[in-house]
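Colleague: only geometry, no sequence info:
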């Protein structure tokens, strides 16, 4: 699968944090990062601007998955990709904005 906005392939990131093995998948066709855990889908959605920056628009974690670090895993995957691709981010999503503020030493340069 081809990522339409960067020419790179979609990919999976396996994260074994919190005793769970699950892959965060970049679904470029849907402009979002996805994590399926226990049959539930969590997402971090974005839009790509013409200047190449990513607007982080929404993070959704189903109630059954909350409190398990799922949103953080989605955020880390999205921000790691932005860095690897040389992109800036615009955190319109309140969760992403707070996450970047809390981890400013690690991700503040992306804003």
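Modeller: Perfect, I can see it now. Note that the structure is predicted; figures quoted are calculated from it, not measured.
Colleague: rest of the way, CA atoms for contacts and neighbours
Modeller: Fine.
Colleague: mind naming the longest strand for this protein?
Modeller: In the chain, with assignment by DSSP state E, the single longest strand is strand 40-48.
Colleague: just checking, what packs against that strand?
Modeller: For strand 40-48, the elements it packs on are strand 32-37, strand 54-60, helix 70-84, judged by 3 or more CA pairs under 8 Å, 6 or more residues apart in numbering; DSSP states H and E.
Colleague: which one of those lies closest to residue 95?
Modeller: strand 54-60 (6.9 Å; CA to CA).
Colleague: of all the residues in that closest one, which ones are buried?
Modeller: Buried residues in strand 54-60, counted by 16 or more other CA atoms under 10 Å: 54-60.
Colleague: go on, stretch 61-76?
Modeller: 61, 65, 70-71, 73-76.
Colleague: included below, for side-by-side comparison, is a second structure:
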């Protein structure tokens, strides 16, 4: 794999994830699943160790969230990487539902998907 490989991000609804490709190779993914309100919960992001250190997670998450915004979807960030990304970056038009924490709700009864 060379540094000039083409980077693409695609939505794979069948697998419930966005995938990042370098040329024809899947280098990683961020998973999503709808909750009972139709919001997309993003629980996990993973980049193959062979592709680590290239900033691919940032590219993947940025493009996935931009696509969700363009589709008019509400996202629920659970994955720590996505939470961190959203605290540092604005995604135009993205509707984000932040789950209450134990401190905010006064209990540990957080809605499950």
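Modeller: Cool, the structure landed. Predicted model only: the values in this text are computed from it and were never measured.
Colleague: quick TM-score on the pair, please.
Modeller: Comparison of the two superposed chains (TM-score structural alignment, normalised by the length of the first structure) gives a TM-score of 0.72, and 93 aligned residues with a CA RMSD of 2.2 Å.
Colleague: the longest strand of the first structure to strand 32-37, inter-axis angle?
Modeller: 170 degrees (axes from the mean of the first three to the mean of the last three CA atoms, to 10 degrees).
Colleague: out of the buried residues of strand 54-60 of the first structure, who's nearest residue 104 of the first structure?
Modeller: Checking the buried residues of strand 54-60 of the first structure against residue 104 of the first structure by CA to CA gives residue 56 as the nearest, at 16.1 Å.
Colleague: what's the counterpart of the closest one in the second structure?
Modeller: Under the alignment (TM-score structural alignment), residue 56 of the first structure pairs with residue 42 in the second structure.
Colleague: am I right that its match is in contact with residue 81?
Modeller: No: the pair residue 42 of the second structure / residue 81 is not scored as a contact, 10.0 Å apart, by CA atoms under 8 Å.
Colleague: that older thread, let's have the buried residues of stretch 61-76 of the first structure in CSV, adding distance to residue 18 of the first structure.
Modeller: Converted to CSV, the buried residues of stretch 61-76 of the first structure look like this (distance: CA to CA, whole Å):
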residue, distance to residue 18 of the first structure
61, 16
65, 12
70, 10
71, 13
73, 10
74, 14
75, 16
76, 15
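Colleague: pull the most distant pair out of the residues you listed.
Modeller: Maximum distance among these (CA to CA): 16.9 Å, for 65 and 76.
Colleague: ok, back up a step: ok and the longest strand of the first structure relative to strand 54-60, angle-wise?
Modeller: Going by the same axes, to 10 degrees, strand 40-48 of the first structure makes 160 degrees with strand 54-60.
Colleague: buried residues in strand 40-48 of the first structure?
Modeller: So for strand 40-48 of the first structure, counting by 16+ other CA under 10 Å, buried means 42-48.
Colleague: same question for stretch 64-75 of the second structure.
Modeller: 64-69, 73-75.
Colleague: in the first structure, point out the residues matching that stretch.
Modeller: If you align by TM-score structural alignment, stretch 64-75 of the second structure falls on residues 78-89 of the first structure.
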